[in-house]
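**Q** With the sequence up front, the predicted model follows.
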Amino acid sequence: MSSAQWNAGQAHGEAQAKTEEWVKSAQNTANKACDKMADSRESAQHGKEQSAGFIQQGAIDGVKNTLGINEKK
């Protein structure tokens, strides 16, 4: 094998290793982004549930006040 062939083979191997490294890095970045989206979605759902409970309680209190049966003095 000539020196040029050996150098070409070495360069090819290094390029392939670098490509695999980039692919793994991109996969890790994509996985982190997916995890953050899932966390954000869970947080938004929790906030939505809390808001709904607050609004419902306010509506119940409003009806009780209107009817004069609210226990708050």
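**A** Perfect, thanks for sending it.
**Q** from here on, contacts and neighbour counts on C-alpha atoms
**A** Noted.
**Q** Tell me where this protein has strands.
**A** Shown for the chain, no strands are assigned by DSSP state E.
**Q** now the residue sitting nearest the centre point of it: how far from Asn28?
**A** Ranked by distance to the mean C-alpha position of the chain (C-alpha atoms, centre = their mean), the top residue is Met37 at 1.6 Å. As judged by C-alpha to C-alpha, to the nearest Å, Met37 and Asn28 stand 14 Å apart.
**Q** Second structure for comparison follows:
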Amino acid sequence: MASRETKGQAEEKANQTMGATREKAEAVKDKTQETAEGAKGITSRAAQSVKESKDQTGSYLSEKTGAAKEKASEAAESAKPKDQAGKEKSAGILQQTGERVKNMAQSATDAVKNTVGMGKDGE
């Protein structure tokens, strides 16, 4: 009979140990699930924060790019009158230079003609 009592006690102890192990396993499972849900929430908030930051950066860059384009356009517009004036001045200088070269060439031609006796003065 002692053997049956010992066997019964051993079975009861095993059942108690199994029950305690199941309870601990359930607690670990619950804690793991809570941790996973918490991590999921943190990850979701971080992703949202990154998206918002990206949107803000995109808006900022777009705004700055637009401002730079506008300034470049204004600079190009303000340079047009100066460019036109420069072209006109250059054209005037080239015309004057051309006239001077023409006059010098004519004078040289006249001098050669006069030297060889073909000029108007020599006739």
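**A** Okay, I see it. Fair warning: this is a prediction, and the values are worked out from it, not measured in the lab.
**Q** Need the TM-score from the superposition.
**A** Here the TM-score for the pair of chains, by TM-score structural alignment, normalised by the length of the first structure, is 0.87; 68 aligned residues with a C-alpha RMSD of 1.1 Å.
**Q** The residue nearest to the centre of the first structure and Ser43 of the first structure: what is the separation?
**A** 10 Å.
**Q** Likewise for Gln57 of the first structure?
**A** Counting by C-alpha to C-alpha, the gap from Gln57 of the first structure to Ser43 of the first structure is 21 Å.
**Q** what does Ala33 of the first structure give?
**A** 15 Å.
**Q** ditto for Cys34 of the first structure
**A** 14 Å.
**Q** Same question for Val63 of the first structure.
**A** Distance from Val63 of the first structure to Ser43 of the first structure, by C-alpha to C-alpha: 31 Å.
**Q** same thing with Ala11 of the first structure?
**A** For Ala11 of the first structure, the distance to Ser43 of the first structure - C-alpha to C-alpha - is 48 Å.
**Q** Ser25 of the first structure too?
**A** Distance, Ser25 of the first structure to Ser43 of the first structure, using C-alpha to C-alpha: 27 Å.
**Q** and what of Ala30 of the first structure?
**A** 20 Å.
**Q** Which position in the first structure pairs with Lys24 of the second structure?
**A** Taking TM-score structural alignment, the alignment pairs Lys24 of the second structure with Ala11 from the first structure.
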